[in-house]
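Engineer: sequence and predicted structure are below.
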Amino acid sequence: MRVILKRPWLSTIIWAILTVIFVVTMPDINKIVRLKGEPKIGQEYPFQVAAALEKEYQGVPKDKKLSTVAIVFYDKNGLSDEDIVAIKRIIYGLNSNREKYNIENISTHFKNPELKNYYVSGNNKVILASIQADKSKREIIEIRDDIYKFIDSVRKPKSLEVYLTGGDLITQDFVKASEDGVKKTDVITIVFIIIVLVLVFRSPVTPIVSLLTVGVSFLISLSIVGHIADKFNFPINTFTRTFIVVSLFGIGTDYNLLIISRFREELANGKDVDNAIITTFKTAGKTVVFSCLAVFTGFAAFAAASFNFFRAMSAISVSVLVLLLVLLTLVPAVLKIFGKNLLWPFNKEIQHTHSRLWEAAARLSTKYPYVVLTTVILILIPFLLSVRGDLSFNTLNELSEKYKSVKGFNIISKNFSSGKTFPVTIYLKSNKSLATSDALSDIEKITEVLSKQKGIKDVYSVTRPQGEIIKQFTLSNQADTVIKGIDSLRDGLLKVNNAIETINKNLNMSTKEFDVQKLITGISQLENGVYELKISLEKLNGGFEQGLNGSKKIYDGLNKLSIGSSKLSEGFKEFYSEYTRSINKVKRELQGFDVNQIELLLTGINTANNNLKALSNKYPEISKDINYIMASEILSKIETEANKFAPKLKEFSSEYEKISAQINEADKAQKLISNSIDSIASASKQLADAHGKVLSGYYQIDKGQKQIISGVNLMYSKLQEFDKQKEQILKKVDELQTGFTSLKSALLQISDALNKMANSMQNMKSYFEGYKTTNIFYVPPEAIKSSSFKKALDSYMNKNRTITKIILILDTNPYTNKAIDIVDNVEKVLNNSLEFINTKFVSVGVGGISSSNHDLRSIYFKDFKTLRLIMIISIFILMFLISRSIFNAAIMVIIVFADYYLALSITEMIFKGIFKYEALNWAVPFFTFVVFLALGIDYSVFLLIRFYEYRNLELSEALRLTSANIGHVVTSAVIILAGTFAAMLPSGILTLMQVSICVVIGLVLLAFFLLPFLYNTLMRIKRDII
């Protein structure tokens, strides 16, 4: 100290040089915060696992960092055709310049119409596009700004608004808002400190000295923190700089106030400048050292945190060490340089100020300790019990709609479900292919369980690509298909049976409608007559005389023959017409009877039975169901009947073919008979005509005679030819009639079997009705390979089919506590579901904003609980070392804790009760705890060290003098520190505003209530106890 006092300018110059060096080399703190300032969750948490699986799912290298950005196209009047054209133009431009804008891919409904419901709002006011941006080489805000520039360059309607939003963009806007808020805080803090110090010391010089020393500490420490964050990845966040400013300007000014007040007090006691400085640093300097150690210990404890957000606060401990060095080396030099001029213009009336409030509180507390203690406890209890501890992780509360990311998000929330924009995505990874029937069934089981959870609006997965289960692969749908198949089979059986009955009826009619034997008998008689005619004609050649008489007889015979032939021809034609009609009727009925249809019915029955058995193998639990057992038995009986029926079907098929051939042969014979009779009739007519000519002219006898003989011979030959065919015709007709009889018998047996099968199928149908409400999911192997199902696989599985995703759409804002609670339940249900399926997943991750906040909440409570314990123990040990009393140390820790919870309770009432916020921001309890334990403990140190200066006096007097002398300093210090925190109110950042109000309330309660009353009361009661 004496070295510094001898060469005060040397110390000042050294610090000036150091300040310049550190300022010149200071890295861009804001850029470092943007790149490294996001809260990072451990790799073992579901959100980080999901992030890694998402990269693997997309085939993206692990070192590549992707950010999902939503482009919001909005027209409050509804999107017009002109809007759509402009939107497509923007999408096309971005897609064509993906490398320029660091875009990995763009997803819209224009190329995937099935996604229209996902990307187009129901009121047709909003269209969304999803971008995967690569932020590995450029900051996301740079990519965002370039995209905005391109969008602004595209011609579009004035009514069309375009916004970019997403988790990273909202976070970056929060960082920007924090930077702007800190700038406001810096200016307000400096102005406030100047005003307070001028009022306290009534000198314009004192604030300048105080700000000069604190400013040097701030610039150097900020530079150091920046360097270690940049070079060694030391954690840093948006609040680090803010709390460095608040802490250094707050406690730094407090320490300067303590030192200058003691310096003024020593000068007032008549000491010269050097001795006053030496005494000041022996007393107040000691207080500053212990106080700085308390603050350093509090902030340094955060280095043990696993959460980078907490560890970032340990950077403040670096600032505290720099401040301590400045206070011990630069401040003495400045005091020496200014001397009594430090208090100009009132340096001639230097005097020390006592605190009447603290002195009165000390008197009351030591005189009525139990009354005061009871009163304090009664005041504290309602507030302490009202603390709920609810926390909000909603970043959107921090920002107003002047930020485009927030504006875009709010548009989505109003026109879509906000949960659709920021869904929860579950990634499941297996070592084996998931494109199997078993794996898909397990995935659907998980999907089904998740869809039934409270807070889940929609679920999308490979088994529900459109948000609804693929019904064709559900057991209920398959049961319905079986029922329809049974109905179809039964209808087919009944139709076939009706056809068989019709055939039997027609066969009975056909066999009675014609008699071939009568026809053959008539033709035989005709043949005998023609033979006699032939003999007569041969005798005619014996003599002309006899020929004339014979000619007359012949003429009469020929007339009879002609008439008989004509009648025979007409009769046969009538018979042939009836015969043809009957045969054609039989043919039509037989053709209507499709033998293949029967075979298809039998095949369908066998297939149904096989499918039923396969289903029981896949789902053993079904085989125990009574409906399944009865259906299986019925179907087995049907199959047995069908197997018995199969040989009869083959026999009938063979008989059917024979009968068809016989009918064709009979048809040919009938045509032959018809032609022969027509020939006979024609020949008879020719003979009659020829003999008529004999009577008209004898000179033509010779010629006519030859014609007659020729005609008779022709007719006789035709009749002989028919005579040879008649036996064959009779045989064919007999075979046909026999075939008809066999056919009738076979058809009756078939009809009986079909009736039994139809009745059994009706019974089986009623049993399958019981499965129509079952949701068991099964995709046959052949369906997995189909082109239609491949679309679902491509949309929800990676290329090698080892990773699948399930998308959950929440029914609430994804930033709210409700969303976090939903995720908490989802993770529990998911882990439980995985225990009851056969497919083994080696890695499971849950992604999305809600999942990130859920993991953040988990690690927050885990780390905060540990760090709180570490800080309490550290501060308690330090206070014990200072006071050398466990009781005194315990008193100080209790007072600070009571102050912390009291201030937190009141702040919670203000923001939840008055401003209607969901809860305090999650960082508020943490930050305020740090402030109260690390900074608030300062005033306890001030009090303890001053008290030990009067330890030889009677306790009540020592407490009175301590309060009177240190009260004014503590009150002024509290006002300064409270003022520096109050300077955060205009920042516009909700977290800073809540911290500000909580700290101000706590500091006021500490300075004007807890320390002056509770401390003195407990110290007085301690004497009575001990």
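Structural biologist: Received it, and whenever you're ready, just let me know what you need.
Engineer: from here on, just use CA atoms for contacts and neighbour counts.
Structural biologist: Noted.
Engineer: ok, longest helix in the chain?
Structural biologist: Among the elements of the chain assigned as helix by DSSP state H, the one spanning the most residues is helix 626-696.
Engineer: which elements pack onto that helix?
Structural biologist: Of the remaining helices and strands, those touching helix 626-696 by 3 or more Cα pairs under 8 Å, 6 or more residues apart in numbering; DSSP states H and E are helix 544-592, helix 595-618, helix 701-768.
Engineer: closest to S996 out of these?
Structural biologist: Between S996 and the helices and strands packed on helix 626-696, the tightest spacing by Cα to Cα is seen for helix 595-618, at 63.8 Å.
Engineer: what residues of that closest one count as buried?
Structural biologist: By neighbour count, with 16 or more other Cα atoms under 10 Å as the criterion, the buried positions of helix 595-618 are V595, I598, L601, L602, G604, I605, N606, A608, N609, L612.
Engineer: tell me which of the helices and strands packed on helix 626-696 lies nearest to M909.
Structural biologist: When the helices and strands packed on helix 626-696 are ranked by proximity to M909 (Cα to Cα), helix 595-618 comes first, at 58.9 Å.
Engineer: ok, and what's touching that closest one?
Structural biologist: Outside of helix 595-618, the residues that reach it under the criterion Cα atoms under 8 Å, 6 or more residues apart in numbering are 482, 489, 492-493, 496, 622-623, 632, 635-636, 638-639, 642, 649, 653.
Engineer: and here is the other one:
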Amino acid sequence: MKWMTKNHVWGLLGWLIVLVAAIMMTPDTGKLVADKGQIKIPSTYQSVRATQMQKKWGSDQKNTTAVVAVFSNGDDKLTPAQNAAIERTIDKLKSDKSKYQIKGITTAQDSATAKQQLVSKDKTTQLVQLNVKLSKTHTRSLIRDQLTKAVKTSGVKTYVTGSDILNQDFSDATQAGVRKTEVIAAIFIFVVLLLVFRSPITPIISLLTVAVSGLVSISVVTNLVQHFNFPFSNFTQVFIIIVLFGIGTDYNILLYNQFRQEMAHGKNPHDATASAIKIGGRTILYSGLSVLIGMSVLAFAKFSLYRSAVGIAVGVVVLLAVLLTLNPFFMTVLGPNMFWPVRKSAGEGDSKLWHALGSTAMIRPILTLVVMAIVMVPLALMGHGTLDYDNTVEIADNVPAKRGFQVVQKHFSKGTAEPTTIYIQSDHRLNNEQSLQIIDRLTKQLQNSAGVKTVLSASQPGGSAIKALYVRNQMATVTSGLTKSQQGLDKINSGLGSAKQQLDGANISGGVDSANQLASGSQQVATGTSTLSSGINQVTQGVNELNAQLQNSTSGSQQAQLQQLTTALPQLNQAISSLNDQVNAASTGSTSGVTNSLTSIGSSASDIGSQLGAIQNAMKGISTPNVNAGQLVAAMQGQGANLNAQQQQVVTATIDAALKQQSQASAGLQQTLAGSLSKIGADAQNIGSSDQSVASQLQSLQGSTQQLQQAVSQLNTASNQVLPASATAITQLSGGLSQLSSSTNQLASAMGTINGNTGQLVSGANQVASGNQEMASKLSQLGGQTASLSNGLGTATDGLSKISAGSGQANKYLSGLQHASAAETYYIPAAQLKSKTFAPVLKTYFSPDRKITKMTVILKDDPSSQTAMKRLPRLEGIVRGALKGTSMNNAKVAFGGSTSQTNDINEMAAGDFSRTAIIMLAGIFIALMFVTHSLVQPIAIEGTLLIAYSGATNIVHWLVKAFLGQSMLTWNTPFFAFIMLVSLGVDYSIFLMAKYREFLHQPISTDAKMLKATTIIGTVVISAGIILSGTFAALIPSGVMTLIQVALVVIVGILLLVILIPIIMPAVMKITYPTPESRLNDDQK
């Protein structure tokens, strides 16, 4: 037990247990990066507010990621066969939407607008936009792998890209870079330590202790991330590994050199270990404390990426614990064998380079500092230029997502792949005509802004104006309609004049005379039929009496009566013939003349009725133009007209007065014309009714006359048949009474029939006479109404002439307005807003509650470029200026998309960099004060670090431009290079000043103490610098541009520090602690 304690076995066992537990409990680092390692921007920034607004769009876009499928035929146009194959692939995607968890898909086949945006102008490339569900189980890597296979199309180059896909590729590249770095760094460190200590044992022990600290640190940090949301990013793991391998090896070199030096003084392994831990351990703690402070202050950073570097502080704590508790076991147990096969423990040799530099600086310290300032300050102040915010530079060119992104930029525009989205949130619904006018006006202003390729909005969903929805085009339709209306009015006016002429030429008086003659003749017929009826009644009575006498007659009286009957029958026959002639004469009188006149009048009345109908229809189509002076003034201002309030009132009053005068004139004219037409229509209706009544009665009269004629004709025929037969019967009466009785019975029956027909004849004749009298009266009234109708038509022609002239003036005014700037005003009818054709626009550009609208802005520049970011403030100014003073004055505005997010990162990173750097330098300054017990020395040390950092950054800027083809440093290179170089580079100054303080009690001058410390520690610092530089050089094969550039800055910075520290620090010490009598020679060492 005592042996185990003496030889630090408990430390070994303890770290073995911790190591096993750490390995078993380490979460999946790749999954942590995907879930919690993404850059987080505070909610006060625009891109985050835009994301919050975007989430209100509905379930189709909530918790989704945007993916672009790219189909390309290189520089050649897509063939019909290729397009057909692409359509089949798209159909397969649509049918497998649930399989791939696709929430939305937009293709070129959806609409003409979509085709315009998703098919390149050179017809070589076609895009498909996808919204895919993103969750803990449906990760970005899974989405990328699934869709990459799903979009494969025969004969076409296919890619899957998008910002999240590119970020996932960047994360994968970083993880792969970490694995490469670990292997390369381990090999490099082993080789360097083998050369330094000339032993294979020492490198193995050093790597073992550093590896334990690295594994435990990664486990602790990742568990803190998983359970407590500890800051984490793509770079956390790789920088923990690099820092621990770098400074851990440096600390081991310092500790092992001290241990070897103590054994060279004759101490046993246990005592040498204790002395090494006491002396070297103190220096390690001082250096580790400065690094710990520098990394810990990153917890105060607001930017999540910068704050994620605080995990390095956790690693430093673990590293210090491992080195100071695990190394003693190997040193005490192995002793001199730790440096096998070398047996001689002579300690570390002196550095001739640092001795030469230090001695030269101390001879003329002020001149030395002036020369260094002349050389280094301009280099430090030259600046490294603008930074590159394009994350695609972090990814190798052979990665499919990056190749797809480059294809989109080549065949569309640089901004097409990552457009900027402007969200506008109002407190009221925006799907109305007034709001759409504001949106359209804003769309035009944005389109006219420099650097903007196109803008898609609710008013211009295809990126270009819809002409049919602008007042200019609508006025063209109105003016065309007014022209046609004016032509129609002229035609109606001509027709009314013609109708008036026809009406005036109609012979109404001739028709009235003919009707009077017809009425007189019909009256005579009625009188004749009455006389005829009386005669027939007498004959009938006589026949009946004869029949009675024949039945009861005596021979004497019968002969007298027969003789009398024989005489009366011819007279009856003559009277019937005369009646028949009168009826025929009456029926063929002036009926045809009256009928012709009535037909002519009816035709004229029909023409007049048709023309009046046309006039009424034309009147319905004529309306006063719907022009609003306020809208015209607003449109003039929207087109750039600068009008003050007084000028607006004058313009508005002038337009309103002109419109009111025109409206009153048109209304009065329409009222006059409407009254005239109404009176004319009433008269024409009365004439038509009278004409129809007369015609109807005439037809009835003609029918009755025909019945009368037929009855008289039958009577005449019957009398011609019966009377001769009766005469014969009477002549033959003497032949027998029986024959006479039979004949008289037949005569009585025939006369009864005739008597019945004459009743109908009288009734019909009276009806004809009455009808003809009424017809004559109606025709007389028709003459007066026709005169009134003619006057009304004259008034109508005058009114139509005035309306035609007014329409011409209105058309001329609107034609002039059509070419004014006010005609550019957007106007959409309310019915079209609710139509099915506008429904896709509402769904795409408005939130479900219609209170948020979005506008897609495609820039000409690279979305991640400084040029694109500088355009955002100007675009924001345009948006707020366009909304000011409108119904959307209080609307919230937020810019989303890659450019907005990059701009927010730029703004936040720049401010946070300065703030974090000050805190870090302040923390390190305090630590240096405790180490050096001075105020001047910390200032000199931090000044040296800053000069080395600035100079190294500028040199690397030149190097990457010359050898890597990158014109800019990546945006996060300066920050990570700063924290690495400052926090790690300060160790070398601490090493020097700690060694100096070891000689404080020696009886030599300050100059000699400083030069001695510089000479001794130089070898350690150079070795440590080589180790740290080599460790960071292991980042170069990772292929991640940020890691490459950070590595280069650290390497160049360490090289500068190795030269500057032995020059500046001795010169400062010489000036601070002058010792004129001191002489620098070898004896004073």
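Structural biologist: Structure's in. What do you need? Everything quoted here is computed from the prediction, not taken from an experiment.
Engineer: before we move on, back to that, quick one: the longest helix of the first structure to helix 701-768, angle?
Structural biologist: 170 degrees (axes from the mean of the first three to the mean of the last three Cα atoms, to 10 degrees).
Engineer: what's the angle from helix 626-696 of the first structure to helix 595-618?
Structural biologist: Note on geometry: by the same axes, to 10 degrees, helix 626-696 of the first structure and helix 595-618 are set 170 degrees apart in direction.
Engineer: and helix 626-696 of the first structure, how far out from the chain middle?
Structural biologist: On the basis of Cα atoms, centre = their mean, to the nearest Å, helix 626-696 of the first structure sits 69 Å off its chain's mean C-alpha point.
Engineer: also stretch 243-253 of the second structure?
Structural biologist: 54 Å.
Engineer: which part of the first structure lines up with that stretch?
Structural biologist: Under the alignment (TM-score structural alignment), stretch 243-253 of the second structure falls on residues 247-257 in the first structure.
Engineer: about what we covered before: list buried residues within the contacts of helix 595-618 of the first structure.
Structural biologist: The neighbour count (16+ other Cα under 10 Å) marks 482, 489, 492-493, 496, 623, 632, 635-636, 638-639, 642, 649, 653 as buried among these.
Engineer: dump these to TSV, plus distance to D556 of the first structure.
Structural biologist: Converted to TSV, those look like this (distance: Cα to Cα, whole Å):
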residue	distance to D556 of the first structure
V482	81
L489	71
G492	66
L493	66
V496	61
S623	93
S632	85
L635	79
S636	80
I638	75
E639	75
A642	70
L649	61
S653	57
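Engineer: can you name the two of these that are farthest apart?
Structural biologist: Set against one another by Cα to Cα, those have their most distant pair in S623 and S653, with a gap of 38.5 Å.
Engineer: all helices for the stretch 51-200 of the second structure, in order.
Structural biologist: Across the stretch 51-200 of the second structure, reading from the start of the chain, the helices by DSSP state H, counting those that start in this stretch fall at 80-95, 97-100, 112-118, 140-150, 163-197.
Engineer: out of the ones you listed, which is closest to L800 of the second structure?
Structural biologist: With Cα to Cα as the criterion, L800 of the second structure lies closest to helix 112-118 of the helices of the stretch 51-200 of the second structure, at 46.8 Å.
Engineer: mean deviation of that closest one from the first structure?
Structural biologist: For helix 112-118 of the second structure, the mean distance from the matching residues in the first structure following superposition reads 4.6 Å, by mean Cα distance after the TM-score superposition for the first structure.
Engineer: buried residues of that helix, list them for me.
Structural biologist: Applying a neighbour-count criterion of 16+ other Cα under 10 Å, the buried positions in helix 112-118 of the second structure are A114, K115, Q117, L118.
Engineer: quick one: the most centrally placed residue in the second structure from V119 of the second structure, how far?
Structural biologist: Averaging the C-alpha coordinates of the second structure gives a centre point, and the residue nearest to it by Cα atoms, centre = their mean is Y845 (4.1 Å). Look at Y845 of the second structure and V119 of the second structure: by Cα to Cα, to the nearest Å, they are 21 Å apart.
Engineer: for L875 of the second structure, same thing?
Structural biologist: Per Cα to Cα, L875 of the second structure is found 27 Å from V119 of the second structure.
Engineer: about what we covered before: ok, the buried residues of helix 112-118 of the second structure vs S72 of the second structure, which is closest?
Structural biologist: Of all the buried residues of helix 112-118 of the second structure, S72 of the second structure sits closest to L118, with 11.9 Å by Cα to Cα.
Engineer: contacting residues around the closest one?
Structural biologist: Going by Cα under 8 Å, 6+ apart, L118 of the second structure touches T107, A108, Q126, L127, V128.
Engineer: ok, now S59 of the second structure?
Structural biologist: With contacts taken as Cα under 8 Å, 6+ apart, S59 of the second structure has no neighbouring residues.
Engineer: what's the answer for K432 of the first structure, then?
Structural biologist: Residues counted as contacts of K432 of the first structure (Cα under 8 Å, 6+ apart) are T802.
Engineer: now it, what's its secondary structure?
Structural biologist: Local secondary structure at K432 of the first structure is given as coil here, using DSSP: H, G, I helix; E, B strand; the rest coil.
Engineer: okay, now the residue mapped onto I976 of the first structure from the second structure: neighbour count?
Structural biologist: In the superposition onto the second structure, I976 of the first structure corresponds to I1027 when matched by TM-score structural alignment. When neighbours are counted by other Cα atoms under 10 Å, I1027 of the second structure registers 26.
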